[in-house]
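[1] just the structure for this:
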Amino acid sequence: MQVLTAFKEVYHPDCFRCAVCGVCLDGIPYAGQHDKVYCIKDYHKLFAPPCSSCGNPIIPQPGKAKNVRVLVKDRYYHVRCYRCEVCECIITQH
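    From the prediction side, this is the model:
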């Protein structure tokens, strides 16, 4: 019998599922928060910080594992949304 261990809990492979969408997480990337496990897509929807400019969650670009964001005065921005307050030119380059 195979079992999976994650966050100090033990699961049957078929029981290791996203707390939101129910997809089986056996063999795919996952994340945990508040004693629950999530597929990466749902984890970002629930816990990604919103952009202070556009309000959308700041999540990694498709195919990327890491997230790029700007943090200024305890506020998060997408790189494309961080602009000068006077002329509205993009401040960051990527």
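[2] switch to C-alpha atoms for all contacts and neighbour counts from now on
    Fine.
[3] centroid-nearest residue for this protein?
    residue 44 (2.7 Å; C-alpha atoms, centre = their mean).
[4] identify the spatial nearest neighbour of that residue, chain neighbours not counted.
    In space, and not counting its chain neighbours, residue 44 is closest to residue 59: 6.2 Å by C-alpha to C-alpha, 6 or more residues apart in numbering.
[5] for residue 75, same thing?
    Here the residue nearest residue 75, using C-alpha to C-alpha, 6+ apart, is residue 52, at 6.1 Å.
[6] following up with a second sequence; could you model it the same way so I can compare the two?
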Amino acid sequence: MKSQGLIYHPECFKCFICKGNLEGYEYTVDENKNLYCMPCYYKVFSPRCTKCHHRILPVENTNITIRIEASEKDYHMNCFRCDDCGTILSDQQGQECFPIGGNLLCQDCHVRRVTRDKHQLIRIMN
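    A predicted model of the protein is given here:
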């Protein structure tokens, strides 16, 4: 077997993790030239969701990974929610993300927090 300029015995052409034979299957190679079947590759190298800490895996039976990146963090679509009220956030008008202090907030909760913090600051200053 030949892959990316390397030659393998047929019995050595197997996944680094599960040891399954890769002949006839989709696979990839890491920077150390280790071979991976796609399911094992995704389980090892896929990013983790900041909210639930599970791997963000491709949609079943595809190689398409759907994730949201916000403030340099990764999220499942269903985990990308307002930290205060739980509303799912998106790029749709009225569902945008307004991060503040490391929290993901919808517009209403963002305004509430800013207003609350402003009132607390005024009380402290008086």
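[7] what lines up with residue 14 of structure 1 in structure 2?
    Residue 14 of structure 1 maps onto residue 11 in structure 2, with residues paired by TM-score structural alignment.
[8] with adjacent residues omitted, what lies nearest to that match?
    With sequence-adjacent residues excluded and distances taken as C-alpha to C-alpha, 6+ apart, residue 11 of structure 2 is closest to residue 21, at 7.3 Å.
[9] correct me, but the one you found touches residue 15?
    Yes - the pair residue 21 of structure 2 and residue 15 qualifies as a contact (C-alpha atoms under 8 Å) at a distance of 6.5 Å.
[10] just checking, residue 43 of structure 2 touches residue 37?
    No - Residue 43 of structure 2 is beyond contact range of residue 37, at 10.2 Å (criterion: C-alpha under 8 Å).
[11] higher neighbour count, those two?
    residue 37 (21 against 16; other C-alpha atoms under 10 Å).
[12] please verify my assumption that that one contacts residue 28.
    Yes - Residue 37 of structure 2 is in contact with residue 28 according to C-alpha under 8 Å; the separation is 6.6 Å.
[13] helix or strand: which one has the residue nearest to residue 75 of structure 1?
    Using DSSP states H and E, residue 52 of structure 1 sits within no helix or strand.
[14] residue in structure 2 paired with it?
    By TM-score structural alignment, residue 52 of structure 1 lines up with residue 50.
[15] check contacts around that match.
    Counting by C-alpha atoms under 8 Å, 6 or more residues apart in numbering, residue 50 of structure 2 touches 73-75.
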